[in-house]
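**Q** Fold the following, please.
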Amino acid sequence: MTENTQPPATGRHAAPADLPTQYTPADVEGKLYERWVERGYFTADAKSAKEPYTIVIPPPNVTGSLHLGHAFEHTLIDALTRRKRMQGYETLWQPGMDHAGIATQNVVERELAKEGKSRHDLGREAFVERVWQWKAESGGQISGQMRRLGDGVDWSRERFTMDEGLSRAVGTIFKRLYEDGLIYRAERIINWCPRCLTALSDIEVEYQDDDGELVSIRYGEGEDSLVVATTRAETMLGDTAVAVHPDDARYAHLVGRTVRLPLTDREIPVVADTHVDPEFGTGAVKVTPAHDPNDFEIGRRHGLPQLTVMDERGNITVHGPFQGLDRFEARSAVVAALRAEGRIVAEKRPYTHAVGHCSRCKTTVEPRVSLQWWVKVAPLAKAAGDAVRDGRVTIHPKEMSSRYFEWVDNLHDWCISRQLWWGHRIPVWYGPDGEVVCVGPDEEPPSGEGWHQDTDVLDTWFSSGLWPFSTLGWPERTESVEKFYPNSVLVTGYDILFFWVARMMMFGLYAMDGVPPFRTIALHGMVRDQFGKKMSKSFGNAVNPLDWMDAYGSDAVRFTLARGANPGVDVPIGEDWVQASRNFANKIWNATRFALLNGATVEGPLPAPEELSATDRWILSRLNSVVAETDAHYDDYQFAKLSDALFHFAWDEVFDWYVELSKTTFAAGGRPAEVSRRVLGEVLDVTLRLLHPVIPFVTEELWTTLTGGESVVIADWPADSGFRDQDAEREIEAVQRLVTEVRRFRADQGLQPGQRVPASLDLADSGLAAHEEAVRSLLRLQPAGDGFTATATLPVAGVTVALDLSGAIDVAAERKRLTKDLAAAEKELAGTNAKLGNEAFLAKAPDHVVDKIRTRRATAEADIARITAQLARLP
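**A** So this is what the prediction gives:
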């Protein structure tokens, strides 16, 4: 059943067609962005009566610069907030940066090293002042790059994790957690960087395959001996046990007894522990509780001593021949000494295995028992899991929920202290008689002889975990907290679902009376190169997005990224795709300019349906369908699908079909031309508004020129009026099939695109008679005059097209060419049939080879059918 409802009306006035002949992004983007900021379009008003829509920027490191991953994520967030702003929400995209403790400290320390100094030469207070000076002068270059990309953030609210307000929030929540027994100090095993001299979070450790050695060592004597294998022979100096599986019969007689530890005078016990895999290696493992996380847990279960055999710089501290050696020097020395004692059973070199490295300085990380501050995460993590399970928070795509639960349900206590000088200093004071006092932001610290503050600072993730509410003025219940918390959605990569998202969930629920920090977690994948490989400077495939912006414009980069953004899936991207997006921006520019030059207008209401041609009704019907489709994709965070839908509608349907079909109407003039010019103006107006959130710059320039409006940034988001005309859609689809098939036939016959040929069209029974002039124009078909002889006929879409090609092509030459092509296709078919009919070949050939030959055969068969048809149609 055909639905015909009134199309939308508008009362805008068109502006003159004063666009340059060519679109040059550099001439447009900078001035438009500064105009948007100056006019306050991105400024959020906490007093507004509008419904709020809030997104926080995942705070980039103050040391950083805009990489392609930033550009990708920012494009998605900006598209969401621009659309919501156009829909009438009070929109806040909260910007800011993270102080990035270890990264920033390393940067400044490298600068000091150029002067021949270290931080210790300056002292803590002077060094911290030097870091603040560096931030003021060199930090935060990413802000300028965000402007280049078009980020519609509220710059008046820009925050920094170490500014006064956020520091107050950090001190407040530390005090609360401490008093609730959720923060404590204890010795545990942690990741330690011997170069940066600090504990590291898991995210600050990068694992890579290194070539090392696997050495098998015999502990004990004779039948009572065991063989253990290790890649870190130097740690055997700290062994306090050998562990075997409780059910391993090979070692049952040794459990509870001791064996002598080689190179030492110590006897160590043999313990039974289910952590040991009896199928791996010899089924016996050395246990070094102070230098391995798994061994640490075994040690706790069995009450084993923890012997630290290295200092904080990775040098051996055990008295004897290895004392003072670097850990790697000691490794070789220990192996040599074991070999001399006849303790080496086997050696494997190279032995490739995953080794953790400090993400900042690339030093090999050393597991180490250390006295640190910890968050007791069990009750916090349970709350974070419950908020998703009970539907208060939705994870999108939903398949990622299982990964979230796997993490929050198995969280270990979180080490929050760092042995750095740059960061939020732990607000705990120690007294001369062992007193420990936690001091809140509004409290005076204890003073007097012997009192001193803890020297450690907090993990950067501690402060960034407060981001959704600390940026709004918490712990005070500010207007902004009341208006913009919780956030509407968090858009972030799945790679930091545990490191950042889980921490925000725990802190938000704890600090904000059980209200989660956001309603939806929309996860995206990682940007990769066009071959699907991770982008990295070391791989030589990293891309500076500013280079692509300079070459093709920010809109092209944004559209390319959005068009590849499927929820939770990695995004491959190559420069040729950015070029294609630049071509799309140019197409929009040129088509809009053509429309304006030919009188397209938004002035006055749309004409009544009875005045609209089938072509007009078709494009308005399709326009409303695309509005509805775009809304559905936005609500489902399907950026790739919405971008693709808008691309094909704008390029294929509006520019390649509606504009072309309307040219004859424009040329004829009169009321039909006025109607189509108004329809074209409406279609361009809505299409530009739909495209704006993803490609804001070119759409702003075109929309303001077309409509004379102030800015598309604050224009109304298009609404689906409900207008549909299925009859018109079927009619124009028939026209499209007719034109497409005849164009294909012309190409097959070797006709040039602009070459005109006589033809007769029998449109009487097709219902397409009204389109004859447009069809002839599109197909370069002249009327059939005197002397017309139909040398080829083509039945398409209920229309018979008869063409006189007698003077258009060299029939003999064309027949010769096609006959040659047919012979080649038949030869290819014979060859592939022979191979596929050879049982011996099929038995030996790999599947992918056989599949390739089958594809070649199918192509040859299709070519034969096509060429045979072409020969039959020749006069």
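**Q** For the rest of this, base every contact and every neighbour count on C-alpha atoms.
**A** Fine.
**Q** All the helices of the stretch 501-650 of the chain, residue numbers only.
**A** Using DSSP state H, counting those that start in this stretch, the helices of the stretch 501-650 of the chain run over residues 502-511, 545-552, 554-563, 575-597, 614-635, 639-648.
**Q** ok, and the residue lying closest to residue 694 once chain neighbours are set aside, which helix or strand is that part of?
**A** In space, and not counting its chain neighbours, residue 694 is closest to residue 79: 5.2 Å by CA to CA, 6 or more residues apart in numbering. According to DSSP states H and E, residue 79 maps onto helix 68-86.
**Q** Which elements pack onto the helix or strand containing residue 744?
**A** Here residue 744 sits within helix 726-748, counting by DSSP H and E. Applying 3 or more CA pairs under 8 Å, 6 or more residues apart in numbering; DSSP states H and E, one finds that helix 726-748 contacts helix 614-635, helix 772-779, strand 792-796.
**Q** what's the most buried one of those?
**A** helix 614-635 (a mean of 20; mean count of other CA atoms under 10 Å).
**Q** which residues touch that one?
**A** Residues outside helix 614-635 that contact it (CA atoms under 8 Å, 6 or more residues apart in numbering) are 7, 80, 609, 639, 641-642, 645-646, 649, 653-654, 658, 661-662, 676, 679, 683, 686-687, 690, 718-726, 728-729, 731-732.
**Q** Out of these, which end up buried?
**A** 7, 80, 639, 641-642, 645-646, 649, 653-654, 658, 661-662, 676, 679, 683, 686-687, 690, 718, 720-726, 728-729, 731-732 (16 or more other CA atoms under 10 Å).
**Q** Excluding chain neighbours, what is closest to residue 238?
**A** Nearest non-adjacent residue to residue 238 (CA to CA, 6+ apart): residue 307, at 5.2 Å.
**Q** Residue 549 now?
**A** residue 557 (6.4 Å).
**Q** Can you give me every residue that contacts the one you found?
**A** 545, 548, 549, 578, 581.
**Q** will you turn those residues into JSON lines that also has neighbour count and distance to residue 71?
**A** Compiled in JSON lines, those are given as follows (neighbours: other CA atoms under 10 Å; distance: CA to CA, whole Å):
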{"residue": "545", "neighbour count": "21", "distance to residue 71": "7"}
{"residue": "548", "neighbour count": "16", "distance to residue 71": "11"}
{"residue": "549", "neighbour count": "19", "distance to residue 71": "11"}
{"residue": "578", "neighbour count": "24", "distance to residue 71": "13"}
{"residue": "581", "neighbour count": "23", "distance to residue 71": "15"}
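**Q** Please provide the structure for the following sequence as well, for comparison with the first:
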Amino acid sequence: MTENTQQPTNGHHSAPADLPTQYTPAEVEERLYERWVDRGYFETDAKREDGGEKEPFAIVIPPPNVYGNLHVGHALEHTLIDAVTRRKRMQGYDTLWQPGMDHAGIATQNAIERQLASEGKSRHDVGREAFVERVWQWKATSGGQIAGQMRRLGDGVAWSRDRFTMDEGLSRAVQTMFKRLYDDELIYRAERIINWCPRCLTAISDIEVEYQDDDGELVSLRYGDGEDSVIVATTRAETMLGDTAVAVHPDDERYAHLIGRRIALPLTDRTIPVVADEHVDPEFGTGAVKVTPAHDPNDFEIGRRHGLPQLTVMDEHAVITVHGPFQGLDRLEARSAVVAALRAEGRVVDEKRPYRHSVGHCSRCGTTIEPRLSMQWWVRVGPLAKAAGDAVRDGRVAIHPKEMSSRYFEWVDNMHDWCISRQLWWGHRIPVWYGPDGEVVCVGPDQEAPSGPGWHQDEDVLDTWFSSGLWPFSTLGWPERTESLERFYPNSVMVTGYDILFFWVVRMMMFGLYAMDGVEPFRVIALHGMVRDQFGKKMSRSFGNVVDPLQWMDSYGADAVRFTLARGANPGVDIPVGEDWVQASRNFANKVWNATRFALLNGATIEGPLPDPAEQSAADRWILSRLNSVIAEVDGHYEDYQFAKLSDALFHFAWDEVFDWYVELSKTVFTAGGRPAEVARRVLGEVLDVTLRLLHPVIPFVTEELWTTLTGGESLVVAAWPADSGFRDPAAEREIAGVRQLVTEVRRFRADQGLQPGQRVPARLELTDPGLAAHEEAIRALLRLTAPGDGFSVTATLPVPGATVALDLSGVIDVAAERRRLTKDLAAAEKELAQTSAKLANEGFLAKAPDHVVDKIRTRRSTAEADITRIRTQLDRLPT
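**A** So this is what the prediction gives:
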């Protein structure tokens, strides 16, 4: 435990006066963070003090949006990553936490377009080159403010290595990757159905589609006439203008006579075939579905299987482009108009309105997504996804928690080709040129692009996820074989949310294995959950329950926010959080502060070795034994990414055992003085030194301020992580456990009798256990028990294991009033028991009442039974 302990630079601890009476985060955090950065603590350093080489540890930051602000999800993720990297740095690793930001194509372009709109302009008014230049100017002056917010949280990133997905080096990596995939025929261009945003005017990825329940309509329509008719249902009636077939299941006898025949499509002069396709569920609806291959992904696949025409009936703005009466109408206007026209022809069989169903919306602007047939660039993911699956299956990459592995496999084993082109101006432009005679040339970063009459570059840019998929190696200098790449690839671990397991983690796996000759991008994937409100509800601006961590940091300090989030972070599980919990974490930071001030005021020291166990009291040996157990426990939780468990272990050890018990037990020793006091001061200094080290990765600011004052050391950031010395003393642990049990029992009795914590009570202690007898002075001090004097009268007796406590409560409480109060409470509890028991004995009630109501009654009955037992015990203990 004491090995590798950084010794104070000045040979003694600072004076207690160096610590203010109260901890004020605003006066500490910025000063400490700037000192850490100025001294280069977060930068990589391969050399040990003895001249050897440190083992590397690398982790990348999930790149935040250059346009965004620090939200509570960032605060959680960055806290966990920072805790991991701070501990590894203290353990002596050459630690790299790689920072950087994502260019966020759609969000950033939308922001600049809003600026132009406020000036009465569009991007087309200024042109592509000027628009991109304007984005760069915005980034230089206003973008990336999240970096400053990360500093407020305490992120220990290597700022000198900061990267941006659009900087020169990463742009070279993107172009190299595109060229290699293209040459290996893993990138191609084709017409497919994509998610289209009519507002942003671009294809968007699956992760940028947010589904929500909307009120719409479900209209059942009759196609054809007489025996040659079928009924289909749709929520998007306007798409029937692009229908090219009706599909039924091949084994559905209801429609066997129609398969292969053509039926009339209402409102048009076209007929469409009835096709048999096993995709159709004969049990759903009428068992017949309309097929619009150009406007629905499932219909597109049916169309491909049956060679159906693909009729596009909407433009990029979701405006109808066909059929005179509807041409020029927005899709929603056309929906009403088409239904009205069908109703007029007697084609509407049924209408359900409102019909609530799940609808995709653009996460950037909220517009309803339109599935659309479009010519786009795609990644052929088959071999890439297989390699990503194999890396986890064969154990080269571990997923925490393990149960998330099945979700990972479900995705990679069934992954569809990835649409990587976006119809934007801000982003990595696709490095493909087209010639006047149909030539198509993909250009690498070291090749000259073709030029001359008729040559032009593809207008689209790449999906933002393409560049961020290269993050673990592009940030290290790839495609060049840099020293950083050789040292820090593969990364040690990826800590990220389970919600982007499919969209980012899988892409990094695919690209890393492909670009780095089969070497995985990281060895561990540690997944955390999403932060929810205190009631477990998803945060949403529409619900009004979104938390701003910056406001919480203003009010309670960064440590309080960090500790709250870490203490709730069970692997892969969502985290409810409320302001009350942040206040509680602030109280914990204050407790750490006050306990350290107490230690300094009472001469706690870290000078010299620990006294021999023979000189230590049972309390000293107990706390040192417990300290080593906690070191081992916390180490185990870190290795398993159990942040909630390690935080909880540290909280209870620090607050309950060190501050509430060891400090209190030491007070009588300090008062008595002599060699036992010297030993206790050294033990207290050791325990605080190690406890602050253990707490530092999670709450770095308050621990840094306290530790440097206590020890005179340079900084906790570069101090040694505590090692478990192996010292255990089960006998001392049992002895102090007995003291704690006795004190707790008597304190409970005092509280039941309404005694104030500081109120002194005469008592006689019969301590038959020698382990308790050795602590009589401390027990009396903790319980505010005075020695029995003249006229001492036993009015209450408490038998506890190894002892009997006889109390004289005469003159301390009004026994008659207390008996009346307890008798009244007993009557109320007995009435509650009778009422709840009667309900639970009523078979009619049990048969009709919902389960949660019955459970509530059972809980009330159990509470009443416990109250009756407690009150009767209190009455029995009252003097007669």
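**Q** Counterpart of the residue nearest to residue 549 of structure 1 over in structure 2?
**A** Applying TM-score structural alignment, one finds that residue 557 of structure 1 aligns to residue 561 in structure 2.
**Q** Repeat that for residue 72 of structure 1.
**A** Checking TM-score structural alignment: residue 72 of structure 1 goes with residue 76.
**Q** what's the distance between residue 655 of structure 2 and residue 648 of structure 2?
**A** The gap separating residue 655 of structure 2 from residue 648 of structure 2 is 10 Å, by CA to CA, to the nearest Å.
**Q** Oops, could you answer that again for residue 816 of structure 2 instead?
**A** Note on residue 816 of structure 2: its distance to residue 648 of structure 2, by CA to CA, is 44 Å.
**Q** try residue 563 of structure 2
**A** The gap separating residue 563 of structure 2 from residue 648 of structure 2 is 10 Å, by CA to CA.
**Q** same check, this time on residue 387 of structure 2
**A** Using CA to CA, residue 387 of structure 2 is found at 38 Å from residue 648 of structure 2.
**Q** returning to what we had before: let's have the helices and strands packed on helix 726-748 of structure 1 in JSON lines, adding distance to residue 500 of structure 1.
**A** Below are those laid out as JSON lines (distance: least, CA to CA, whole Å):
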{"stretch": "helix 614-635", "distance to residue 500 of structure 1": "24"}
{"stretch": "helix 772-779", "distance to residue 500 of structure 1": "57"}
{"stretch": "strand 792-796", "distance to residue 500 of structure 1": "59"}
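**Q** more neighbours, residue 816 and residue 648 of structure 2?
**A** Between residue 816 of structure 2 and residue 648, residue 648 has the larger neighbour count (other CA atoms under 10 Å), namely 16 against 12.
**Q** tell me the contacts of the more buried one?
**A** Taking CA under 8 Å, 6+ apart, we find residue 648 of structure 2 in contact with residue 567.
**Q** And for the one 5 residues further on?
**A** With contact taken as CA under 8 Å, 6+ apart, residue 653 of structure 2 is in contact with residue 630.
**Q** so what corresponds to it in structure 1?
**A** Alignment note: residue 653 of structure 2 maps to residue 649 in structure 1; criterion TM-score structural alignment.
**Q** do the same with residue 60 of structure 2
**A** Under the alignment by TM-score structural alignment, residue 60 of structure 2 pairs with residue 56 in structure 1.
**Q** repeat for residue 357 of structure 2
**A** With TM-score structural alignment as the criterion, residue 357 of structure 2 matches residue 353.
**Q** Also residue 218 of structure 2?
**A** Under the alignment (TM-score structural alignment), residue 218 of structure 2 pairs with residue 214 of structure 1.
**Q** Equivalent analysis for residue 831 of structure 2, please.
**A** Under TM-score structural alignment, residue 831 of structure 2 pairs with residue 827 in structure 1.
**Q** Please identify the helix or strand for its match.
**A** Using DSSP H and E, residue 827 of structure 1 sits within helix 811-836.
**Q** Over to residue 355 of structure 2?
**A** Per DSSP H and E, residue 355 of structure 2 falls inside strand 348-362.
**Q** What is the corresponding segment of structure 1 for the helix or strand following that strand?
**A** Where DSSP H and E defines the elements, the next helix or strand beyond strand 348-362 of structure 2 is strand 370-379. Alignment of strand 370-379 of structure 2 against structure 1: residues 366-375, by TM-score structural alignment.
**Q** just how off-centre is the matching stretch within its chain?
**A** 33 Å (CA atoms, centre = their mean, to the nearest Å).
**Q** Have a look at how far, on average, it is from structure 2.
**A** Once the two models are superposed, stretch 366-375 of structure 1 sits on average 0.9 Å from its counterpart in structure 2 (mean CA distance after the TM-score superposition for structure 1).
**Q** ok, residues contacting that stretch?
**A** Residues outside stretch 366-375 of structure 1 that contact it (CA under 8 Å, 6+ apart) are 182-194, 290-293, 308, 314, 413-417.
**Q** From these, keep the buried residues only.
**A** Buried among those (16+ other CA under 10 Å): 182-183, 188-194, 290-293, 308, 314, 413-417.
**Q** In helices, which of these fall?
**A** residue 293 (DSSP state H).
**Q** coming back round to it: buried set for the match of strand 370-379 of structure 2?
**A** Neighbour count says stretch 366-375 of structure 1 has 366, 367, 368, 369, 370, 372, 373, 374, 375 buried, by 16+ other CA under 10 Å.
**Q** and which of those is nearest residue 427 of structure 1?
**A** Nearest to residue 427 of structure 1, judged by CA to CA, of those is residue 373 at 11.4 Å.
**Q** And what about the nearest residue to the closest one once chain neighbours are set aside, helix, strand or coil?
**A** The spatial neighbour of residue 373 of structure 1 that comes closest, neighbours along the chain excluded (CA to CA, 6+ apart), is residue 185 at 4.4 Å. Secondary structure of residue 185 of structure 1, reduced to three states by DSSP: H, G, I helix; E, B strand; the rest coil: strand.
**Q** Over in structure 1, tell me which residue corresponds to residue 116 of structure 2.
**A** By TM-score structural alignment, residue 116 of structure 2 lines up with residue 112.
**Q** Roughly how far does its match sit from residue 155 of structure 1?
**A** Relative to residue 155 of structure 1, residue 112 of structure 1 is positioned 32 Å away (CA to CA).
**Q** what's the answer for residue 593 of structure 1, then?
**A** Going from residue 593 of structure 1 to residue 155 of structure 1 by CA to CA gives 34 Å.
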